[in-house]
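Enquirer: this is a predicted model, with the sequence first.
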Amino acid sequence: MYKLKVLVVDDHPMVLEGMQAMLSQIDFVLVTGLARNAYEAMELLKADMPDVVITDINMPEISGIELATKIKKEYPVIKIIAMSTFNERSYISQMIAQGASGYLLKSASKEEIEEALQTASSNKLYMSLSLELSRKEQQDITNRPTLTSREKEILILIAEGYTNPQIAEQLFVSPYTVDSHRKNLLTKFAVNNTAGLIKLAVKYGMV
């Protein structure tokens, strides 16, 4: 049976030990490494590329959000599941915006971790049942469009006020390519103009 390769990232040794103990009880999982920070995570990831990275959000130096951005840019096929304590719910939207496939509380049970891994592996979004998100929060997360790394770059530059020719020059692509991405962004956000695009991108924590 194929084993799902999982890398766990957390700056607390006790959390790493606890996650390893629970993951070792899931028969379809193989833990490929335990990292205490983003630097260790990237080294382990290069040595043995996992299918899923479960990462803490609130880490010193490089946060889980920044790590997720880097992983998704360099290894877009890797699934990322964010992990945090209950009072860090404000980070959910940022992690999802960076391409995370799920969100778990550190108090999650083995069964919940197992479900999160299966859901993420099926290209679906997993949200911890313990979060008790408000209807508006759930709707915001559901409505948030999924962007490619290039679309994210262009969205940020649009928000900073760059024109299509300026973006094209900065990214070494043609203005036609930028215009095509801009139209795709308007479609994905279901808006008619740049002002509406930036307004929603800010609301979703994407710029």
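Expert: Good, I have the coordinates.
Enquirer: every contact and neighbour count from this point should use C-alpha atoms.
Expert: Will do.
Enquirer: ok, and what's touching stretch 176-195?
Expert: With CA atoms under 8 Å, 6 or more residues apart in numbering as the test, stretch 176-195 has contacts from 144-145, 151, 154-155, 158, 164, 167-168, 197, 200.
Enquirer: then stretch 115-127?
Expert: Taking contacts as CA under 8 Å, 6+ apart, the residues outside stretch 115-127 that touch it are 52, 79-81, 101-104.
Enquirer: TSV please, covering these and showing distance to Met1 and neighbour count.
Expert: Shown next, in TSV, are the contacts of stretch 115-127 (distance: CA to CA, whole Å; neighbours: other CA atoms under 10 Å):
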residue	distance to Met1	neighbour count
Val52	17	22
Lys79	20	24
Ile80	22	30
Ile81	23	29
Ser101	23	27
Gly102	24	23
Tyr103	26	30
Leu104	26	26
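Enquirer: between these, which is closest to Thr69?
Expert: Using CA to CA, Ile80 comes nearest to Thr69 of these, at 10.0 Å.
Enquirer: which helix or strand contains the closest one?
Expert: Take DSSP states H and E as the rule and Ile80 turns out to sit in strand 79-84.
Enquirer: next helix or strand past that strand?
Expert: Using DSSP H and E, the helix or strand that directly follows strand 79-84 along the chain is helix 92-97.
Enquirer: that next one - contacts with which helices or strands?
Expert: Contact here means 3 or more CA pairs under 8 Å, 6 or more residues apart in numbering; DSSP states H and E; on that basis helix 92-97 packs against helix 64-74.
Enquirer: adding another structure so you can compare the two:
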Amino acid sequence: MFSGKEQIKIVVIDDHPVVAAGLESLLAKEKGFDVIAIFACGLDSLPFIEENEVDIVILDISLPDVNGVDLCRRIKSISPKISVLALSNHTERILIMQMLQNGASGYMLKNSPISEIVSCIHECLLGGIAYSKEVKDIILKPAINELNERPKITKREKQVLKLIEEGKTTIAMAEMLFVSPLTIETHRRNLMQKFGVKNALELIKISREQLLL
């Protein structure tokens, strides 16, 4: 779809300076690639993407201000023609599938060789869905608990989830949120049911994997 175009304009969104600079340096050596901007925070990139011609966004999932799954959807709403490629350390299949559901054109792991990253960029430019080799293996071997979508939780449940992560007691949470301990226990029970877990440790683990914490 980009045949005949002299330069492919690329934006990199990654809060690790070494990763971003290294990627920019490596892509600069590839004919036809032009990294036109680098952002450490996802929300900072949106005005630039709105105001400039961009072909590819290479996007980390873990960012300081927004998670990449949600940012991908926002980028695609600004310009559906932009190809978004995730470049992440996260290997959870549910996150890979959520990125694709939100319009991503591919998913790569940060340990992928540059040749594989370049190949993925070319593949998505041709209209395909591109995966690095390890990601293909992950997609082919889903865990049963990863087949469900990320549970939808309320604002209050998210507050309770954060306090559980911080190790707060039910009484402490009730005082902080100005509710009864019984209400906190109800939120705890609802969270565990939504995530299909039996204890707080499992709840925290799966919440971190799904970028809810």
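Expert: That came in fine, so what should we check first? These figures come from a predicted structure and were not determined experimentally.
Enquirer: would you pull the TM-score for this pair?
Expert: With the length set by TM-score structural alignment, normalised by the length of the first structure, the two chains reach a TM-score of 0.62; 140 aligned residues with a CA RMSD of 2.2 Å.
Enquirer: just to revisit the earlier point, filter the contacts of stretch 176-195 of the first structure down to the buried ones, PyMOL style.
Expert: This is how PyMOL selects the buried members of these, with burial counted by 16 or more other CA atoms under 10 Å:
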select buried, resi 144+145+151+154+155+158+164+167+168+197+200
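Enquirer: show me the two of the contacts of stretch 176-195 of the first structure that sit farthest apart.
Expert: Taking CA to CA as the measure, the contacts of stretch 176-195 of the first structure span a maximum distance of 25.5 Å, between Arg144 and Ala168.
Enquirer: pull the number of nearby residues for Ile156 of the first structure.
Expert: By other CA atoms under 10 Å, the residues close to Ile156 of the first structure number 15.
Enquirer: next SSE downstream of the helix or strand encompassing it?
Expert: Per DSSP H and E: Ile156 of the first structure is located in helix 149-159. As assigned by DSSP H and E, the chain's next helix or strand after helix 149-159 of the first structure is helix 164-171.
Enquirer: okay, that following helix sits on what stretch of the second structure?
Expert: With TM-score structural alignment applied, helix 164-171 of the first structure matches no range in the second structure.
Enquirer: and Leu87 of the second structure, what's its match in the first structure?
Expert: Checking TM-score structural alignment: Leu87 of the second structure goes with Met83.
Enquirer: pretty sure that match is touching Ile54, no?
Expert: Yes - Met83 of the first structure lies in contact with Ile54 (CA atoms under 8 Å); the separation is 6.7 Å.
Enquirer: tell me how far Asp137 of the second structure lies from Ile96 of the second structure.
Expert: Note on Asp137 of the second structure: its distance to Ile96 of the second structure, by CA to CA, to the nearest Å, is 12 Å.
Enquirer: more crowded one of those two?
Expert: Ile96 (23 against 12).
Enquirer: what kind of secondary structure is the residue most central in space within the first structure in?
Expert: Nearest to the mean C-alpha position of the first structure, counting by CA atoms, centre = their mean, stands Ala100 at 2.4 Å. What DSSP: H, G, I helix; E, B strand; the rest coil gives for Ala100 of the first structure is coil.
Enquirer: so who does it touch?
Expert: Contact analysis of Ala100 of the first structure by CA under 8 Å, 6+ apart lists 68, 79-82.
Enquirer: which one of those is nearest to Ile113 of the first structure?
Expert: For the contacts of Ala100 of the first structure, the residue nearest Ile113 of the first structure by CA to CA is Ile81; the value is 9.7 Å.
Enquirer: that closest one contacts Ile54, correct?
Expert: Yes - if you go by CA under 8 Å, Ile81 of the first structure and Ile54 touch, sitting 4.7 Å apart.
Enquirer: just the strands in the second structure please.
Expert: Along the second structure, counting by DSSP state E, strands occupy 8-13, 33-39, 56-59, 83-88, 106-109, 130-131.
Enquirer: can I get the ones you listed in JSON lines with distance to Asn67 of the second structure?
Expert: JSON lines is the format used below for those (distance: least, CA to CA, whole Å):
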{"stretch": "strand 8-13", "distance to Asn67 of the second structure": "11"}
{"stretch": "strand 33-39", "distance to Asn67 of the second structure": "14"}
{"stretch": "strand 56-59", "distance to Asn67 of the second structure": "10"}
{"stretch": "strand 83-88", "distance to Asn67 of the second structure": "11"}
{"stretch": "strand 106-109", "distance to Asn67 of the second structure": "15"}
{"stretch": "strand 130-131", "distance to Asn67 of the second structure": "20"}
